[in-house]
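[1] Here's a sequence, model it:
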Amino acid sequence: MPDAVMLFAAGFGTRMRPLTDHRPKPLIEVAGTPLIDHAMKWVRDFGPSRIVVNAHYKADQIERHFDGTDVRVVIEAPEILDTGGGLKAALPLLQADPVFTMNTDAVWRGPNPLEVLSDAWTNDMHALLLCVPTARAMGHDGGGDFDIAQDGTATWGNETIYSGVHILRTDLVSNRAEIVFSLKAVWDDLEATGALRAVEYPGLWCDVGHPGGIELAEAMLAGHDV
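    Predicted coordinates for the structure are as follows:
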């Protein structure tokens, strides 16, 4: 079972402007709580041994947010490393294989997403994505990302949306020569060989990557129709 979590908090938050002109997107509040703390609630409830957060845009604010805690903040400088590169750079602090990765621009209503993934993970897997059927996803622009077969095989498609949380074997990033790369490149390689897996999240999920997602997320958390 994964015992370390990597939270992605380095992005520029361009879709969230102008709210991100003076603070990073993970510190934008939803229902009075910074986005990253919504993610941290699930992480703390799951209880991994190590938690690592990356930072780049307005990294000093992310550092201050976790000052005095056991969360390790990795600052990406001078360039941002994207999701795959960011995870690769954080591996010495994560000290685990496999690991969870979690985006910090979404909120959830339902069971702990890390628990859902952990329950579905088997040792023969390389990567396991947590996806949400489009009917239970809010605030998401565009169509779906993946189709999931009955045996859990994931292929690029439109039926479900990648929720921003997954489990990954670390050699899939540590063995890559690139310094800056997206995890999508890793998934492309796995999908091409039929080795990419996914599981559906049974609750509700809201994308808060843009200002309009804030009101939707707050209504969802309050149990209102959205």
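
[2] From here on, just use CA atoms for contacts and neighbour counts.
    Will do.

[3] isn't Gly85 right up against Val180?
    Yes. Look at Gly85 against Val180 with CA atoms under 8 Å: they come within range, at 4.7 Å.

[4] Neighbour count for the two, which is higher?
    For Gly85 versus Val180, the count of surrounding residues by other CA atoms under 10 Å is larger for Gly85: 21 against 15.

[5] One more, please, to line up against the first structure:
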Amino acid sequence: MSDSFPVPPIPMPDVMLLAAGLGTRMRPITFEKPKALIEVAGKPLIDHAIDAALAEGCTRFVVNAHHKAEMIAAHFARLESALPDLAFAVSPEKDRLLDTGGGLRKALPLLGSDPVLALNTDTFWLPGEDTPIARMQARFGAGDADVVLLCVAPDEASGFRKGADYFMDETGRLTKTHGRPMVYAGAALISRELAATGPNVPFSLYRHFETARESKRLWGVTIAAQWFHVGDRQALERTEQDIGALV
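    Purely as a prediction, here's the structure:
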């Protein structure tokens, strides 16, 4: 007789899809459509992010929208019609862009989980290659984190052209001083309490990351799959080629 017990499944967080940016580096494409709806390998960028989260059991999605917001809303309406077992909602930013931190705070009433998962819509991984969200949720569940970031080593960050954001020590804690250099891979699990804070002006999620780091409650999980960052037209072309080589 086994003395082990089945581990209950980890509940998946609600997902905040960050899609309100102007997409200036994708012009002239973004004169006609928001960056999140640019197609990569036959699918809008935002759908790649949704599919990666769906593959791990996420079922509730909120998107913020500003540039071409009506196109984002129409796309979510189509998804809601096609996938009635899932929940989709739009958090409009009509008057001004709130940046990533401000956008998440505004959308919190539409997000029910604690923590919540913020996903960039210009970064993604292909479903089935890894389960990073589950590992992020498990790391958060240890009780000593306010933020868990998905990370990728700089030499594996396709389409990314700047240096490391943080360093990861041997335990997985993220610092500014020691450990392996890591790039923030566009997925952040954030406590509701922290997500609800911030100034009454647009602000970045980086504010929350730094608050967690300063209190030694910022942790990282390294993705074990090919990761794509589609930040500009060159990266768009390269990602198309890379995905084509994989399928």
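
[6] most centrally placed residue in the second structure?
    Closest to where the C-alpha atoms of the second structure average out (CA atoms, centre = their mean) is Leu119, at 1.6 Å.

[7] so what's that one up against?
    Val15, Met16, Leu17, Leu18, Ala49, Gly186, Ala187, Ala188 (CA atoms under 8 Å, 6 or more residues apart in numbering).

[8] so can I have CSV of these showing neighbour count?
    As requested, the contacts of Leu119 of the second structure are exported to CSV (neighbours: other CA atoms under 10 Å):
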residue, neighbour count
Val15, 28
Met16, 29
Leu17, 27
Leu18, 23
Ala49, 23
Gly186, 19
Ala187, 24
Ala188, 26
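
[9] need those residues in a markdown table with distance to Ile133 of the second structure and secondary structure, can you?
    Output for the contacts of Leu119 of the second structure, formatted as a markdown table (distance: CA to CA, whole Å; DSSP: H, G, I helix; E, B strand; the rest coil):
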| residue | distance to Ile133 of the second structure | secondary structure |
| --- | --- | --- |
| Val15 | 11 | strand |
| Met16 | 13 | strand |
| Leu17 | 14 | strand |
| Leu18 | 17 | strand |
| Ala49 | 12 | helix |
| Gly186 | 12 | strand |
| Ala187 | 8 | strand |
| Ala188 | 9 | strand |
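
[10] so where do the helices sit in the first structure?
    35-46, 59-65, 82-94, 113-120, 171-174, 183-192, 212-221 (DSSP state H).

[11] which stretch among those comes nearest Pro18 of the first structure?
    helix 212-221 (12.0 Å; CA to CA).

[12] okay, that closest one sits on what stretch of the second structure?
    With TM-score structural alignment applied, helix 212-221 of the first structure matches the range 234-243 in the second structure.

[13] Buried ones in stretch 232-247 of the second structure, by neighbour count?
    Asp232, Ala235, Leu236, Arg238, Thr239, Glu240 (16 or more other CA atoms under 10 Å).

[14] Same question for stretch 16-36 of the second structure.
    Under the neighbour-count rule (16+ other CA under 10 Å), stretch 16-36 of the second structure has 16-23, 26, 30, 33-36 buried.

[15] Can you state the residues of the first structure onto which it aligns?
    Counting by TM-score structural alignment, stretch 16-36 of the second structure corresponds to residues 6-26.

[16] May I have the distance across the matching stretch, first residue to last?
    14 Å (CA to CA, to the nearest Å).

[17] chain center to that stretch, what's the gap?
    A distance of 14 Å separates the centroid of the chain from that of stretch 6-26 of the first structure, by CA atoms, centre = their mean, to the nearest Å.

[18] Residues contacting it, please?
    So stretch 6-26 of the first structure is contacted by 28, 34-36, 51-59, 61-62, 76, 80, 83, 86-87, 90, 94, 99-105, 209-211 (CA under 8 Å, 6+ apart).

[19] quick one: the spatially closest residue to Arg233 of the second structure that is not a sequence neighbour and Gly244 of the second structure, what's the gap?
    Closest residue to Arg233 of the second structure apart from its sequence neighbours, by CA to CA, 6 or more residues apart in numbering: Met26 at 5.7 Å. Met26 of the second structure is 21 Å from Gly244 of the second structure, where distance means CA to CA.

[20] again with Pro13 of the second structure
    31 Å.

[21] what's the answer for Lys216 of the second structure, then?
    From Lys216 of the second structure to Gly244 of the second structure the distance is 41 Å (CA to CA).

[22] and if you look at Asp146 of the second structure?
    Taking CA to CA, one finds Asp146 of the second structure at 37 Å from Gly244 of the second structure.

[23] Val148 of the second structure too?
    Distance of Val148 of the second structure to Gly244 of the second structure, given as CA to CA: 31 Å.

[24] The aligned partner of Leu54 of the second structure in the first structure - how many residues pack around it?
    By TM-score structural alignment, Leu54 of the second structure lines up with Arg44 in the first structure. Counted with other CA under 10 Å, the neighbours of Arg44 of the first structure add up to 12.

[25] next one: Ala164 of the second structure
    Count around Ala164 of the second structure with other CA under 10 Å applied: 16.

[26] Over to the one 10 residues further on?
    Each residue near Leu174 of the second structure was counted by other CA under 10 Å, and the total is 29.

[27] same deal with the one 3 residues further on?
    Residues within reach of Thr177 of the second structure, counting by other CA under 10 Å, total 11.

[28] mind checking how far the spatially closest residue to it that is not a sequence neighbour is from Gly101 of the second structure?
    In this structure, Thr177 of the second structure finds its nearest non-sequential neighbour in Phe167, 6.6 Å apart by CA to CA, 6+ apart. To Gly101 of the second structure, Phe167 of the second structure is 22 Å away according to CA to CA.

[29] again with Asp232 of the second structure
    22 Å.

[30] and what of His229 of the second structure?
    20 Å.

[31] aligned partner of Arg176 of the first structure in the second structure?
    So Arg176 of the first structure corresponds to Gly198, using TM-score structural alignment.

[32] dump the residue contacts of its match.
    Gly101, Gly102.

[33] From Val147 of the second structure, how far off is it?
    In terms of CA to CA, Gly198 of the second structure sits 15 Å off from Val147 of the second structure.
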